[in-house]
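Colleague: here's my sequence, what's the structure:
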Amino acid sequence: MDGDRGRGPVSPQDPSRLDMIMGPAAQLAQSEHCQVLSVFTPSLDGRRPVMVWLHGGAFVSGGGELPWYDAARLSAEQDVVVVTVTYRLGAFGFLQLADTAGPSPGTSDQIAALQWVHRHIGQFGGDPDNVTLFGHSAGGASIEAILQWGHASLVRRAILQSGNARTHRRTREEADKVAQMFVGLAGTDPRLLAENEILPIQRELSRGRHFAFDWWPTSPDVPAEFAVDLMAGWTRDDGLPFLMLADQARPGPDTLSSYSDRIGPANAMFSVGSHAAAQAAVAAGRRAWLYRFDWEAPASHLGAPHCIELPFLLGEPEAWTAAPMLAGASWHEIDSLGAGLRAAWASFARGDGPGDAWRACSDADQPLNILPMRDKGRNP
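Modeller: Modelled structure (predicted):
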């Protein structure tokens, strides 16, 4: 597919809280009937590794159809098939009423997408027996939820980019409390409401609960074993945007320095979960690698924040021109360094590991690989 492709809808949503980092999202149609896939393939022939992308957005914003996540470059350059997934968000995807059971509806959307891949990806030049899930933030947490619900048979490998499910598992009891609050505000069964009536109630429920896990995948009482090969990592200043949100701060020349002593602790919501996921994979007899992404744009004042690695992997330059986190950077540098990242991600998807220069985790050691690697793949 090329960059002029028609785009499906995204789930109903408000503007992202992270527009100060990524810039505004493209204006696409919004609908609760947003369960669509886009397939990027070099050819309809052959059996290539398949990489399935789950977007982030705190389970309340984003969509696989956004230009940020176009995968034509990754697919053509690395000879892999890439599938981007759009799933229901907020109350549409993660409200679970008392008479329902099993995974959250949004998680069920993602599982259905994987099942579609297994049935049909062979028609697009992909190998249904060689599927790697990769996802950022909420997308990474989604991968963990899918595996917790016992669907590892659909996946060979997983890449968690700033995923943090292991720092919070939403119990059914927590989901029930949110459902009770939502029904109380709605005054009726939410399934009787029109689509345009849901988002205002969701907005009201979330008012004053900025970092609550109201819209989060529900975990099973007994999570399944984490039995896939794994890459997991975070960015050097991952927690910065969330500190800024808590302070209602906007980017400025002193942003990074003023938060320097708080970023490390804020990163824990991503680093702790990444280490725990790697440990679980190794304990299950699988391979695991940890990374941290350290690149920063020369004029952004944001360091290496949440989302900074995304343009190195996905999207064309037009999609990223308004991203404050890339201020002062040349696309030539992003694309050049991104080639190494794309090669590592695709090498992992082929089953070869992310590269000879990467140090793998073991029972006794969890080495951190600093990205982007330079000098012919060596860590700086």
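Colleague: switch to C-alpha atoms for all contacts and neighbour counts from now on
Modeller: Will do.
Colleague: ok, now how distant is the closest residue to Gln202 other than its chain neighbours from Pro200?
Modeller: Spatial nearest neighbour of Gln202, chain neighbours left out: Ala91 (6.4 Å); criterion: Cα to Cα, 6 or more residues apart in numbering. Separation of Ala91 from Pro200 (Cα to Cα, to the nearest Å) stands at 10 Å.
Colleague: looking at those two, which is more packed in?
Modeller: Taking other Cα atoms under 10 Å, Ala91 and Pro200 do not tie; Ala91 has more neighbours (26 against 12).
Colleague: name the element the more buried one belongs to?
Modeller: helix 90-94 (DSSP states H and E).
Colleague: in that helix, what counts as buried?
Modeller: The neighbour-count check on helix 90-94 (16 or more other Cα atoms under 10 Å) flags Gly90, Ala91, Phe92, Gly93, Phe94 as buried.
Colleague: and this one, so I can compare the two:
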Amino acid sequence: MEALSRALHLKQNVTIDLVSAVFGVIFTAGAIKATQLVIRNKQERVLRSPRDLVLPKLTAAEQELLPYPPDSLPGGRDVDSPYGTMRVYEFGPEDGRKVLLVHGITTPCLALGAVAQGMADRGCRVMLFDLWGRGYSDSPDLPHDDRLFSTQILLALTSSPLAWTGDGRKFSIIAYSLGGCVATSFTAHSPNLVESLVLLCPTGLIRSRHLGRQRRVMLAADYVPEWIMEKFVKKTLQKPMYSNENKDDDKEAGVEKVARAELEEEPTTEYPISKKYPHLTVMGAVQWHLQQHPGFVRSFMSSVRYAPITGQDAIWKKLALREDKTLIVAGTTDPIIIANEIKEDAERVLGDKLEWILLSGAHDIPVVDSETICGHIAKFWAL
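Modeller: You can find the predicted model right below:
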């Protein structure tokens, strides 16, 4: 009986060891698989731009036919980072005043191409970059807030072969629409880096009543499947700004107007958005990356949710502590950056540190009237 007992005990231990070994193998395999899934998911959190998805399939001649060729502006480079790869352009005299340009919510940086070239022709060293998810910049799965955008600005600056900061060096910023609130936040938190701030039709002080249905829907998007939201936004951005369907429709307001107001007109200035490809249009570039960039809609939606588009009085008040004035240029018929409202609110927070210019035109004045804008900026900077 004792021998049988020892045999049964041994068999029981063997069985337990065997079962444990099997479960160990299963657990290990599962852990490896889970780890692979996690790694894969982390890799997929950066949605690649047309730089990786489109350009490798095209010849150089075919790339030149794109609505946004990769060499639309001079001095292009791709900057790698933990957030993905971003596209930067830098050109103009190396010893000129250094000027960073930050574009709007819908467009790539090409929208400010005419302003950039106008300032370069006036002796400035200019730098532009595609915000995350636009143009040739990847789309990271992170909140597109002032923290992410400020980091992107620093990534762009440090990628330059020239020194833009350090040893008392400062640079100036020209920012448009969404870029206005991004640049304002950056300047407020890094006052010793920015020499002068110029805001073209800026967001940041938009009154809440102008934030339309789209932002309200997006702010409640936690309850809506992401693919439905993306489909809704994509359809909205594909509509022309003033089609018969939307003309005089007061129900449409806020973010959707900001987005498509950037695309309202074609250039009428002597400065095209691209000197190399003077036929290019902002609308064409936007429609192209809307179709070809898998992260564009995601980045657009995240910017609507998290960027400092409204309620930024405290940040703007920090600008009043700076020695230099802030120049704001607005349009008389802008459908969302209402001229009299932005002037009133800017005067309230900036006081005598505000320089104000009102031009005839809508939200797209940096595209259609770039030469006039460059002239005012040059005068403001005494170039």
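Colleague: overlay them and tell me the TM-score.
Modeller: The TM-score (TM-score structural alignment, normalised by the length of structure 1) is 0.49; 238 aligned residues with a Cα RMSD of 4.6 Å.
Colleague: can you pull out the strands in the stretch 51-200 of structure 1?
Modeller: 81-85, 126-136, 157-161 (DSSP state E, counting those that start in this stretch).
Colleague: go on, the stretch 101-250 of structure 2?
Modeller: Counting by DSSP E, counting those that start in this stretch, the stretch 101-250 of structure 2 has strands at residues 125-129, 139-140, 171-176, 194-200.
Colleague: quick one: the first one to strand 171-176, angle?
Modeller: Counting by axes from the mean of the first three to the mean of the last three Cα atoms, to 10 degrees, strand 125-129 of structure 2 lies at 50 degrees to strand 171-176.
Colleague: the last one too?
Modeller: In terms of direction (the same axes, to 10 degrees), strand 194-200 of structure 2 departs from strand 171-176 by 10 degrees.
Colleague: thinking again about what came up before, ok, so of the buried residues of helix 90-94 of structure 1, who is nearest Ser274 of structure 1?
Modeller: The closest of these to Ser274 of structure 1 turns out to be Phe94 (Cα to Cα; 23.2 Å).
Colleague: quick one: that closest one and Pro105 touch, right?
Modeller: Yes. Here Phe94 of structure 1 reaches Pro105: they are 6.0 Å apart, a contact under Cα atoms under 8 Å.
Colleague: got a markdown table for the strands of the stretch 51-200 of structure 1, with mean neighbour count too?
Modeller: Shown next, in a markdown table, are the strands of the stretch 51-200 of structure 1 (neighbours: other Cα atoms under 10 Å):
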| stretch | mean neighbour count |
| --- | --- |
| strand 81-85 | 26 |
| strand 126-136 | 24 |
| strand 157-161 | 28 |
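Colleague: pipe the ones you listed into JSON lines and attach distance to Ala175 of structure 1 per row.
Modeller: What follows is those, written out as JSON lines (distance: least, Cα to Cα, whole Å):
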{"stretch": "strand 81-85", "distance to Ala175 of structure 1": "24"}
{"stretch": "strand 126-136", "distance to Ala175 of structure 1": "23"}
{"stretch": "strand 157-161", "distance to Ala175 of structure 1": "24"}
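Colleague: all helices for the stretch 1-150 of structure 2, in order.
Modeller: Applying DSSP state H, counting those that start in this stretch to the stretch 1-150 of structure 2 gives helices spanning 2-44, 50-53, 60-64, 113-121, 146-158.
Colleague: what about the helices in the stretch 201-350 of structure 1?
Modeller: Along the stretch 201-350 of structure 1, counting by DSSP H, counting those that start in this stretch, helices occupy 240-247, 255-258, 260-283, 310-313, 317-320, 331-350.
Colleague: between the strands of the stretch 101-250 of structure 2, which one is nearest to Arg6 of structure 2?
Modeller: strand 139-140 (62.2 Å).
Colleague: show me what the closest one is packed against.
Modeller: Here strand 139-140 of structure 2 touches strand 46-47, helix 296-306, going by 3 or more Cα pairs under 8 Å, 6 or more residues apart in numbering; DSSP states H and E.
Colleague: most neighbours per residue, which of those?
Modeller: Ranked by mean neighbour count, those are led by helix 296-306 with a mean of 23 (mean count of other Cα atoms under 10 Å).
Colleague: got the angle between that one and helix 146-158?
Modeller: 120 degrees.
Colleague: for the next helix or strand after helix 296-306 of structure 2, packing partners?
Modeller: Scanning forward in sequence from helix 296-306 of structure 2 by DSSP H and E, the next helix or strand is helix 313-319. Applying 3+ Cα pairs under 8 Å, 6+ apart, we find helix 313-319 of structure 2 packed against helix 178-189, helix 339-350.
Colleague: reformat those as TSV; add mean neighbour count.
Modeller: TSV is the format used below for these (neighbours: other Cα under 10 Å):
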stretch	mean neighbour count
helix 178-189	25
helix 339-350	17
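Colleague: okay if I get those helices as a markdown table plus distance to Ser5 of structure 2?
Modeller: Putting these into a markdown table (distance: least, Cα to Cα, whole Å) gives the following:
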| stretch | distance to Ser5 of structure 2 |
| --- | --- |
| helix 178-189 | 77 |
| helix 339-350 | 89 |
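Colleague: how about the ones you listed, which one is nearest Glu226 of structure 2?
Modeller: Comparing these by Cα to Cα, helix 178-189 comes nearest, at 22.8 Å.
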